[in-house]
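1. My questions are about this predicted structure, shown below with the sequence.
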Amino acid sequence: MSSDRAIRWGVVGAGDIARRFGQGLAHVPDARMSAVWSRRASTAEALAGPFGAQACASLDDLLSSDIDAVYIATLHDSHADYTIAALSAGKHVLCEKPATINTAQLDRVLAVARDRKRLFMEAMKPPFYPLYRKLREHLAHDPIGDIGLVRAGCSRTDVPADHATFSFEHMCGALLSLGIYQAFLAVDWLGAPLDVQTIGRLGPTGVDTFASLNCRHEKGIAQLFCGLDLHGRGDALLAAPHGHVTIHETWWNPGRATIRYTDGRVVELDHPFEGGGLNYETAHFCDLLRSGALESPVMTHARSRQMIAMMDAARATLGLKFAGE
């Protein structure tokens, strides 16, 4: 596409994450929200209005409108279907995490993206934050050795009981809502998972409310947790032979990190973020689109596949199977 005009976004879904995406676009050069569709017309109109976007009457109307890319901001159960519809209509797609609920769905999505020659990326925000990029750059020039242990977790008790995160019908739960972040951190530093051992529990709605994972990867070990019934929002640890890194809470919105070297040196990295954070992944996607790329070199298709494979293995151990699986 031409590099001298704004990228026009269509948004599927009109909840909180869609609103945050729209707010983030103010921090992305030459990008704007052009169209919105939601199952409820009132929520689509409420989201579209402040951004000067069109509220579409149907998904087909949105996909046939003059947009370049689609942001999928719905609940987990519909990610794959909406992504495939958008790709089939010739649109590029940035889909909220988890991109799909299992590996089989993701493989179908990637097959359509390849066939239609369209850019597809899972919206996993941490690696695009300035702090995370600065940390990688620092460790490349002043290394602590190969990372061999990743320890990270997120467990919340502030999610209302009637929130969609507890919905079995919408295929949610702690692993797919929160654990997918921890899976990203593990595969980003340690490579593909080789073995996933899981202990956890299911709640009254049938989804997982807590899971603890010990995972063996190509390059090391990951100790991860996620939950909806304990308070454990926190930091992340990256351990190596010559030092370790603490990415301070909340690590998935990284703004500060401490590097401690075995020789006694301590390096503090502090890089606040702007725009709520979603703007960084969106800007990356827009750059890829303008360059004609079909895959992100940061959030690769292989990385998305490794992440969801970890969630598949963990859910299998817990006996959590959704409709159609």
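-> On my side now, so go ahead.

2. going forward, measure contacts and count neighbours with C-alpha atoms only.
-> Will do.

3. Which parts of the protein are helices?
-> Shown for the chain, the helices assigned by DSSP state H span residues 16-25, 41-51, 59-63, 79-88, 103-116, 130-141, 174, 180-190, 278-291, 301-318.

4. Would you mark the buried spots in the first one?
-> For helix 16-25, the buried set under the neighbour-count rule, 16 or more other C-alpha atoms under 10 Å, comprises 18-25.

5. Out of the residues you listed, which comes closest to A257?
-> When those are compared for distance to A257 (C-alpha to C-alpha), G24 comes out closest, at 23.5 Å.

6. and the closest residue to D146 other than its chain neighbours, how many neighbours does it have?
-> Distance criterion C-alpha to C-alpha, 6 or more residues apart in numbering; nearest residue to D146, sequence neighbours excluded, is A240 at 5.6 Å. The burial metric for A240, expressed as a neighbour count using other C-alpha atoms under 10 Å, is 19.

7. for the residue nearest the centre of the chain, what are its contacts?
-> Of all residues in the chain, the one closest to the mean position by C-alpha atoms, centre = their mean is M124, 2.6 Å from it. Neighbouring residues of M124 by C-alpha atoms under 8 Å, 6 or more residues apart in numbering: 96-97, 181, 184, 281, 299.

8. can you check W37 too?
-> Contact criterion C-alpha under 8 Å, 6+ apart gives 10-14, 44, 55-59, 62 as the residues in contact with W37.

9. quick one: which of these is nearest to L131?
-> Proximity to L131 was ranked across those by C-alpha to C-alpha; first place goes to V11, at 27.6 Å.

10. Need the contacts of W37 in CSV (columns: distance to V196 and neighbour count).
-> Below are these laid out as CSV (distance: C-alpha to C-alpha, whole Å; neighbours: other C-alpha atoms under 10 Å):
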residue, distance to V196, neighbour count
G10, 37, 29
V11, 35, 33
V12, 33, 27
G13, 33, 22
A14, 35, 25
A44, 40, 24
A55, 44, 24
C56, 43, 22
A57, 44, 16
S58, 41, 15
L59, 38, 18
L62, 40, 23
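
11. here's the one I want to compare it with:
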Amino acid sequence: MSDKTIRWSIIGAGVIAHKMADAIQLEADNALISVASKSPEKAEAFAREYAIEADTYESLVEREDVDVIYIATTHNFHADNALMALEHGKHLVIEKPFTVNAEQARRLKDAAEAKSCFLMEAIWTRFLPSMKALREAIRNHTIGEVKVATINFGGIAPEHYRGRLFDPALAGGVTLDMGIYPISMLCYVLGERPASIHATARFSDTGVDEIASYQFVFPSGCIATVNTSFNLLMRQEALFFGDKGYIDYPEFQQSDAFTVKYLKDRTIDREETIRTENADNGFIFQVREAARCLRADLRESPVIPVAETVDIMAIMDEIRRQLPLQYEFEKTGYTKGTQ
């Protein structure tokens, strides 16, 4: 693919689709062409807002004037929506979580490889300049060997999210929706997957995990603890402790800066703030990365390879096995329904 404008369509017309649509239209040399929803009224309203076309799912995947499709439906429909698009040879960017479980993720990986299609999970924080800077600081041993990490990530979800989050039929719960952010962060900045996992949770009346805590031990020896909730006001912070100091990254989804605190003679000797240039709409960076990969004829992004996405889904499978939390539709295969 040349340096031409990358043409996008979106499947799903909810809140997250609007944020991605804004990012596509803000990013140079990218264009939003159409949207599809199982609700024609939602698709038409979305199309009017962005001056694009309204499609059905079937007509969208058959379009020849679209380079890549962004899937923004609820988690439980990602696998089915993606497989339909891949059957038509479409490149895909799929909103996090990629699927509900690792089995579905492996199926998408195999289908994309068979069709030679680009495939990428859209976990927007992974693509932020600040996250890249954090990874470099840790990988360059700025604080020496990282031995302990602690991430707290939670809040009380806005009303327009709560119905989905509490609904097990829509793969609700905090692990898939919010836990994935710190899990993905740890795997990215440490450059490894956990060797052992321990998970606990408090459940809502609807049977999904609303508060969860995970402890990971990584092959390097780093012990990491994650606390997360969509129904509890918590501080958002990531702390990485090494034998030469520690990194304090408060508000890691909103802030473009973190602080490195250097250790000398058992006390903090000096501090350094590392600042990057994030954007008001952080989705811009995942749009930019997908477009870069497509122009370079890549089939996955080195920022989040598909195999790593599958591994992270497997980590969350193990977490849910321990809680335990299995959705009814997982017992019978992929969901077939409306969105």
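-> Arrived safely. Predicted model, so just to flag it, every value in this text is computed and none were measured.

12. Quick TM-score on the pair, please.
-> For this chain pair, the superposition-based TM-score is 0.94 by TM-score structural alignment, normalised by the length of structure 1; 322 aligned residues with a C-alpha RMSD of 1.7 Å.

13. circling back to that earlier point, export the helices of structure 1 to CSV and append columns for distance to D270 of structure 1.
-> Shown next, in CSV, are the helices of structure 1 (distance: least, C-alpha to C-alpha, whole Å):
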stretch, distance to D270 of structure 1
helix 16-25, 21
helix 41-51, 32
helix 59-63, 41
helix 79-88, 35
helix 103-116, 36
helix 130-141, 7
helix 174, 29
helix 180-190, 19
helix 278-291, 17
helix 301-318, 27
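
14. of all these, which lies closest to G148 of structure 1?
-> Using C-alpha to C-alpha as the measure, helix 180-190 is the one of the helices of structure 1 that comes nearest G148 of structure 1, at 7.0 Å.

15. just to revisit the earlier point, among the helices of structure 1, single out whichever gets nearest to F210 of structure 1.
-> helix 174 (6.3 Å).

16. Enumerate every residue touching the nearest residue in space to L26 of structure 2 that is not next to it in sequence.
-> The shortest distance from L26 of structure 2 to any residue that is not its chain neighbour, by C-alpha to C-alpha, 6+ apart, is 7.4 Å, and that residue is I284. Taking C-alpha under 8 Å, 6+ apart, we find I284 of structure 2 in contact with 20, 23-24, 26-27.

17. Now with 7 Å, please.
-> Listed by C-alpha atoms under 7 Å, 6 or more residues apart in numbering, the contact partners of I284 of structure 2 are 23-24, 27.

18. overlap between those residues and structure 1?
-> Mapped onto structure 1 and checked by both residues aligned by TM-score structural alignment, their matches' C-alpha atoms under 7 Å, those keep the contacts 23-24, 27.

19. Need these in JSON lines (columns: distance to T5 of structure 2).
-> Formatted as JSON lines, those follow (distance: C-alpha to C-alpha, whole Å):
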{"residue": "A23", "distance to T5 of structure 2": "14"}
{"residue": "I24", "distance to T5 of structure 2": "11"}
{"residue": "E27", "distance to T5 of structure 2": "10"}
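
20. Closest one of the residues you listed to A212 of structure 2?
-> For A212 of structure 2, the nearest member of the kept ones among the contacts of I284 of structure 2 is A23. The distance, counting by C-alpha to C-alpha, is 31.0 Å.

21. and the gap between the spatially closest residue to that closest one that is not a sequence neighbour and N278 of structure 2?
-> Nearest residue to A23 of structure 2, sequence neighbours excluded (C-alpha to C-alpha, 6+ apart): I284, at 4.8 Å. When distance is defined by C-alpha to C-alpha, to the nearest Å, I284 of structure 2 is 9 Å away from N278 of structure 2.

22. A290 of structure 2 now?
-> Look at A290 of structure 2 and N278 of structure 2: by C-alpha to C-alpha, they are 17 Å apart.

23. V61 of structure 2 now?
-> As defined by C-alpha to C-alpha, V61 of structure 2 lies at a distance of 32 Å from N278 of structure 2.

24. residue contacts, H18 of structure 2?
-> By C-alpha under 7 Å, 6+ apart, the contact set of H18 of structure 2 is empty.
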